[in-house]
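[1] No sequence on hand, only this structure:
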């Protein structure tokens, strides 16, 4: 199976001023594309030659896992964002967040804390755990919660390439701006 870089659902300047066009050109256009290219170079002749990304995430190790998970994680992240983002979730997701965390404000604070305190590079995730309850987890590097039987609902990329051009080493500033871009309609459909 040949993997390709999915189209962004918005223009590269659409998330400004929260995430700049320059950051998206590097993050999406170069980093995400590199993971796609690497994966396409790694899978020929392996048992993953015709596998989809979910199978790679659940079964592969090493470079194939790392690049496959990064393709999936980035696609999921970029598709969670919108120039019309922000606000708060509604409907069943909002109710589940209130149940699990007490309020949307409390959830946002806990999620931001997880994203801020993840050591090194990786991802903060809102997931539905094996019991069907919402949970916030941190995954280092290319970590993906599907590998542990969880269902991803939302993620924030906290690799430096996601924010360094706009915020340098100020990860908390980037995370604060991330909330202005979250498309809760899309995230709610995942729930």
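    Received, thanks. Here the structure is a predicted model, which is why all the values come from computation and not from measurement.

[2] only C-alpha atoms for contact and neighbour calcs from this point on.
    Will do.

[3] And the top helix by length along the chain, what's buried?
    Taking DSSP state H as the assignment, the helix of the chain that covers the most residues is helix 62-79. Judged by neighbour count (16 or more other CA atoms under 10 Å), helix 62-79 contains these buried residues: 64-76, 78-79.

[4] Next SSE downstream of it?
    Moving toward the C-terminus from helix 62-79, the next helix or strand (DSSP states H and E) is helix 91-101.

[5] Show me what the helix or strand following that following helix packs onto, helices and strands only.
    The helix or strand immediately downstream of helix 91-101 is helix 104-117, counting by DSSP H and E. Counting contacts by 3 or more CA pairs under 8 Å, 6 or more residues apart in numbering; DSSP states H and E, helix 104-117 packs against helix 91-101, strand 122-128, strand 134-140, helix 171-178.

[6] one more structure, for comparison:
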């Protein structure tokens, strides 16, 4: 994750075509190199005028939004959220041929959702219910429990005190070139490329932070 201003658009951890046939090459290129780059540039432009914020990480900016200057608060939420959310999304996927199992997260999913299939069904229901643009997230709440939440636009769960395990970008730009307006098909595609290893590491970090 980016440490502080000036933020950079971190390179993808895989080639643009690595997620084919589920996430197409052109979408990955445009999503990362154009859209994500815009959020990075916008955020740096805002923070260039606020030296008191330049040593803060994305997490620090988003975890205490009420402390941000009122005149740029929403712009920072939008753009820092765009950088943070996309980073979780991009780094939370992998080539399906190299995925590994989640040794700690899988039992937790079974505990809270019953079966992996029930978790998939519940997660898909939440992702489909988003009106307009937003994200669906698997998070750990303040009690250490796994739950599914959604956020609109580029809002982030960490602004609500939640710890992110995994998330799917449900803006149409994430899937329109391949799936047009068929979000359900895109969600199914995403399930094929989720990095359970990355999600497992994030889940363990969330649990450790709560203990």
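    Everything's here; your move. Remember, predicted model here, so these are calculated numbers, not experimental data.

[7] so how far does the longest helix of the first structure sit from its counterpart in the second structure?
    By mean CA distance after the TM-score superposition for the first structure, the fitted helix 62-79 of the first structure averages 0.6 Å away from its aligned residues in the second structure.

[8] Tell me the helices and strands packed up against that helix.
    Judged by 3+ CA pairs under 8 Å, 6+ apart, helix 62-79 of the first structure is in contact with helix 33-42, helix 53-59, strand 151-157.

[9] centre of the chain versus that helix, how much separation?
    When C-alpha coordinates are averaged (CA atoms, centre = their mean, to the nearest Å), helix 62-79 of the first structure and its chain have centres 9 Å apart.

[10] try stretch 46-54 of the first structure
    On CA atoms, centre = their mean, the centre of stretch 46-54 of the first structure falls 21 Å from that of its chain.

[11] repeat for stretch 24-37 of the first structure
    On CA atoms, centre = their mean, the centre of stretch 24-37 of the first structure falls 14 Å from the chain's centre.

[12] What of stretch 84-95 of the first structure?
    Worked out by CA atoms, centre = their mean, stretch 84-95 of the first structure lies 17 Å from the chain centre.

[13] ok, and for it, which residues are buried?
    85-86, 88-89, 93-94.

[14] which of these lies closest to residue 3 of the first structure?
    Using CA to CA, residue 85 is the member of the buried residues of stretch 84-95 of the first structure that sits closest to residue 3 of the first structure, with 28.1 Å.

[15] Quick check: that closest one touching residue 182?
    Yes - counting by CA atoms under 8 Å, residue 85 of the first structure does reach residue 182; the two are 4.7 Å apart.

[16] okay, now the aligned partner of residue 34 of the first structure in the second structure: neighbour count?
    Aligned by TM-score structural alignment, residue 34 of the first structure pairs with residue 38 of the second structure. Per other CA atoms under 10 Å, the neighbour tally for residue 38 of the second structure reads 16.

[17] so how far is residue 112 of the second structure from residue 38 of the second structure?
    Distance of residue 38 of the second structure to residue 112 of the second structure, given as CA to CA, to the nearest Å: 37 Å.

[18] just residue 11 of the second structure next, same as before
    34 Å.

[19] on that earlier part again, among the helices and strands packed on helix 104-117 of the first structure, which is nearest residue 13 of the first structure?
    Short answer: helix 171-178, nearest of these by CA to CA, at 14.7 Å.

[20] Wait, residue 187 of the first structure touches residue 152, no?
    No - using CA under 8 Å, residue 187 of the first structure is not in contact with residue 152, being 9.5 Å away.
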